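A.B. asks: The sequence and its predicted three-dimensional model are supplied below.
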Amino acid sequence: MSGIYIHIPFCKQACHYCDFHFSTSMKKKEEMVLALAKEIGMRKSEFKLPDSAQSDNTIETIYFGGGTPSVLTNEEINFLISEVYKNYNVSENPEITLEANPDDLSAERIFELSKSPINRLSIGIQSFYEEDLKMMNRAHDATEAINCLTEATKYFDNISLDLIYGIPGMSDEMWKQNIETALSFGIPHISSYALTVEPKTALRKLIDIGKIAEPQDEVASNHFMILVETLEKNGFIHYELSNFGKENYFSKNNSAYWLGKKYIGIGPSAHSYDGVKRGWNIANNSLYLKSIHENILPIETETLSKSDRYNEYIMTGLRTIWGVSLERIETEFGPDYLEYLNKQTRKFLDDDLLFIENSILKPTAKGKFLTDGIASDLFYLNLEE
């Protein structure tokens, strides 16, 4: 299978913590939609077999990310989906996800979306507390968060929502209430992330001048443990470090990334992967539009070395329930890599942060919150290819 990710580089306003690529000016939105459609057509040969008109990969997921894809009209969304169908071999029942913010999801809009090819909503709630939303400079308020979920659950079965933990001033009780509120809507998928402070964001500046407290790792770690315990008690499977889904409700789009499947990224800053090379489009709306207008793909690529592919497998494998297969390490990368991995994992096995079961390496419950740091210690560095 393969997937198509479409990056919509527009937002109504900038969240203080965000470092993704977007513009708050909508002046070029219509021009951008046409450029995205053109790039969709320009990239279709990437999934074709050599000397054949047939595709070697069926598109099983279409994902609108951003930015804020819900700033597009339903007509614009449907137009882009139709361009995918026109240029690619799409499966009979693809997962088609729209990331959306509560302020864009009026009752009328949700009903209209339910009549479109969109069959999965990923809603950026982040918190049900007004003070958190204001601190993060979200475009919606707590009432809109509640209202949109009330309406969305009437028409959509497959809904994911985002929650942020480790927010300064958020007590354990407040965090538990956020989770309980989400659960009260019967949502089958939750993505949850620690509030991180990225360089050059408004949040970084506000912390530096003392207007907002620095997030504390200890608080985030405790919130994470509460999250895991609460969701697992409620029938969720913790299938990736930041993602929890009921059975049959895992994100097919994101799971494909973690399992190393091919995907094409459309739009400014979007990334692509074909199993051997990674590519990324220019993160500049004007330059992207100029390049597409001139029939030039604004993409840079790199061919991944063996150690690059090994490191990516370690990182993604440890973050998911599928873990890292020691047999695959030996088969795909060779005995030297397996020997290195065994050596590097010893201290984590001894400290009860990792365990091995049926030749699969996974983090323990104690090690899950530390997964990214553990993975970096297992990376294979400075090797001759």
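C.D. replies: Arrived safely. Worth saying up front: this structure is predicted, and the values here are computed from it rather than measured.
A.B. asks: contacts and neighbour counts: CA atoms only from here.
C.D. replies: Noted.
A.B. asks: where do the helices sit along this protein?
C.D. replies: For the chain, the helices defined by DSSP state H cover 29-42, 74-87, 107-114, 130-136, 142-155, 172-183, 202-208, 217-233, 252-258, 285-293, 306-319, 326-328, 335-350, 371-378.
A.B. asks: In TSV: those, plus distance to residue 68 and mean neighbour count.
C.D. replies: What follows is those, written out as TSV (distance: least, CA to CA, whole Å; neighbours: other CA atoms under 10 Å):
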stretch	distance to residue 68	mean neighbour count
helix 29-42	12	18
helix 74-87	12	16
helix 107-114	15	16
helix 130-136	15	16
helix 142-155	15	17
helix 172-183	21	16
helix 202-208	18	17
helix 217-233	26	17
helix 252-258	17	17
helix 285-293	15	17
helix 306-319	26	20
helix 326-328	38	16
helix 335-350	40	15
helix 371-378	27	17
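A.B. asks: mind checking which of these is nearest residue 275?
C.D. replies: helix 306-319 (9.1 Å; CA to CA).
A.B. asks: hang on, the earlier thing: which of the helices of the chain sits closest to residue 48?
C.D. replies: Across the helices of the chain, closest to residue 48 is helix 74-87 (CA to CA), at 10.8 Å.
A.B. asks: Figure out how far that closest one is from the centre of its chain.
C.D. replies: 21 Å (CA atoms, centre = their mean, to the nearest Å).
A.B. asks: Pasting the second one now:
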Amino acid sequence: MAGIYIHIPFCKKACTYCDFHFTTSTKYLNEMVEAICKEIILKKNRLAQQQIGSIYFGGGTPSVLPTAALQQILATIENHFSISSDAEITIETNPDDLTASKIAELRKLPVNRFSIGTQSFFNEDLVWMNRAHNSQEATDCIKRNQDAGFENLTIDLIYGYPLLTNEKWQTNIQTAIELQVPHLSAYSLTVEPKTALAHAIEKGKQPDVNDEQSAEQFMMLIDTVTANGFEHYEISNYSLPGKYAVHNTNYWKGVPYLGIGPSAHGFDGHDRYINIANNAKYMESLFKGELPETVEQLSQVDKFNEYVMTSLRTMWGLDLEKVAKDFGKNYVDQTQKLIKDFVADGQLINDGNVIKLTNKGKLFADGIAAELFMDEEDFR
């Protein structure tokens, strides 16, 4: 089943490390919601009558929207798409937004999964990141959701930043486990250009990220959560058995999805669609009845390379039988040649014609995938 992603471009504060598309001004919030609904209607035939198995509100911080606005968007989707009765409907939230009254309001919506941007359980780290919540709010928010009957939760954590000692990181991991959160997303801090953090590092006001620290904390995370029954099912994602994120898993498996909202990407199974990352131009186009997107036509080689990148990140791996079926024997033969050195070095294993990263290889996932990419010249 297909998915729908809605990008909500509003945040209370700008985190120092964030390079996602957002604004801290909600002046045109109502107009943005109207534009998002118009885009949903204009794209109602994009998925060729496929049933919708997941809806994901990302951002930005979707929980800053009034509940009525979320309802308006969901109602528009329901009126123009066929939604599965057991569809996963996720909303990204910040702990400070999920008050008892907000949770009570959200209970009236078909939302059944929260992704909570916790990042750390240490106040000094949250201040360093310029987060809007504190440690107590993070813990209280998780418990409050569970008490209200929302047990399908995931939290985000960040590692590899200068303030995070190994001892603090171990505490963060253990806290998540003790809170009985069934899904965890954990990301190594990356310094993105033009962010506040990048400028601070350039001026010598902050130390740069230490790759050795990030690698060590990545391995600590894998060892700790897998010892507590979690599966490391994607490079940045860990869950108890059967608690995978349906929406994100479909990304990695190449399932079509709509991308709605400024800066959102969509994929129809053949081509990729990319919305403009400018709120004013996004709304202007839609109020004219025009889609604010560009189309990236994917060649056979592009599709293969995307499959390599996404499949290698998961515990399901790169299936050579699928490669043969979807791309042809030449791609299989070339792939088998390219993996030899990585297998010999213990970074990849060939498990019954399925290529998977070892824990050692997970440290270099993107680089290994890039080495397995094809180009048009490989087939001339």
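C.D. replies: Looks like it arrived, so ask away. It should be emphasised that the depicted structure is a prediction, and the values quoted were computed from it without experimental measurement.
A.B. asks: Would you pull the TM-score for this pair?
C.D. replies: The TM-score (TM-score structural alignment, normalised by the length of the second structure) is 0.97; 378 aligned residues with a CA RMSD of 1.1 Å.
A.B. asks: about what we covered before: columns distance to residue 124 of the first structure on top of the helices of the first structure, output as a markdown table?
C.D. replies: Formatted as a markdown table, the helices of the first structure follow (distance: least, CA to CA, whole Å):
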| stretch | distance to residue 124 of the first structure |
| --- | --- |
| helix 29-42 | 21 |
| helix 74-87 | 18 |
| helix 107-114 | 15 |
| helix 130-136 | 11 |
| helix 142-155 | 9 |
| helix 172-183 | 12 |
| helix 202-208 | 18 |
| helix 217-233 | 17 |
| helix 252-258 | 16 |
| helix 285-293 | 23 |
| helix 306-319 | 22 |
| helix 326-328 | 36 |
| helix 335-350 | 35 |
| helix 371-378 | 24 |
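A.B. asks: Spatially central residue for the first structure, please.
C.D. replies: By CA atoms, centre = their mean, the first structure has its centre lying nearest to residue 254, at 6.2 Å.
A.B. asks: aligned partner of it in the second structure?
C.D. replies: Using TM-score structural alignment, the equivalent of residue 254 of the first structure in the second structure is residue 248.
A.B. asks: Could you do residue 108 of the first structure as well?
C.D. replies: Looking across to the second structure (by TM-score structural alignment), residue 108 of the first structure lines up with residue 101.
A.B. asks: Against residue 124 of the second structure, how distant is that match?
C.D. replies: Distance of residue 101 of the second structure to residue 124 of the second structure, computed by CA to CA, to the nearest Å: 28 Å.
A.B. asks: Same question for residue 255 of the second structure.
C.D. replies: 40 Å.
A.B. asks: Also residue 31 of the second structure?
C.D. replies: In terms of CA to CA, residue 31 of the second structure sits 37 Å off from residue 124 of the second structure.
A.B. asks: now swap in residue 173 of the second structure and tell me
C.D. replies: 17 Å.
A.B. asks: Please apply the same query to residue 285 of the second structure.
C.D. replies: 43 Å.
A.B. asks: for residue 303 of the second structure, same thing?
C.D. replies: From residue 303 of the second structure to residue 124 of the second structure the distance is 43 Å (CA to CA).
A.B. asks: tell me the contacts of the aligned partner of residue 320 of the first structure in the second structure?
C.D. replies: Here residue 320 of the first structure is matched to residue 314 in the second structure, going by TM-score structural alignment. Applying CA atoms under 8 Å, 6 or more residues apart in numbering to residue 314 of the second structure gives the contacts 233, 234, 235, 252, 356.
A.B. asks: what do you get for residue 261 of the second structure?
C.D. replies: 6, 7, 8, 9, 36, 39, 275, 282 are the contacts of residue 261 of the second structure under CA under 8 Å, 6+ apart.
A.B. asks: Can you list the buried residues in the top strand by length along the first structure?
C.D. replies: In the first structure, taking DSSP state E as the definition, the longest strand is strand 90-100. Within strand 90-100 of the first structure, the residues that count as buried by 16 or more other CA atoms under 10 Å are 90, 94, 95, 96, 97, 98, 99, 100.
A.B. asks: distance from it to the second structure after superposition?
C.D. replies: Compared with the second structure after the fit, strand 90-100 of the first structure shows a mean deviation of 0.6 Å (mean CA distance after the TM-score superposition for the first structure).
A.B. asks: How much space separates residue 228 of the second structure from residue 222 of the second structure?
C.D. replies: 10 Å.
A.B. asks: Likewise for residue 307 of the second structure?
C.D. replies: Taking CA to CA, one finds residue 307 of the second structure at 24 Å from residue 222 of the second structure.
A.B. asks: now do residue 82 of the second structure
C.D. replies: From residue 82 of the second structure across to residue 222 of the second structure, the span is 38 Å (CA to CA).
A.B. asks: Kindly report the same for residue 140 of the second structure.
C.D. replies: Residue 140 of the second structure sits 26 Å away from residue 222 of the second structure when distances are taken as CA to CA.
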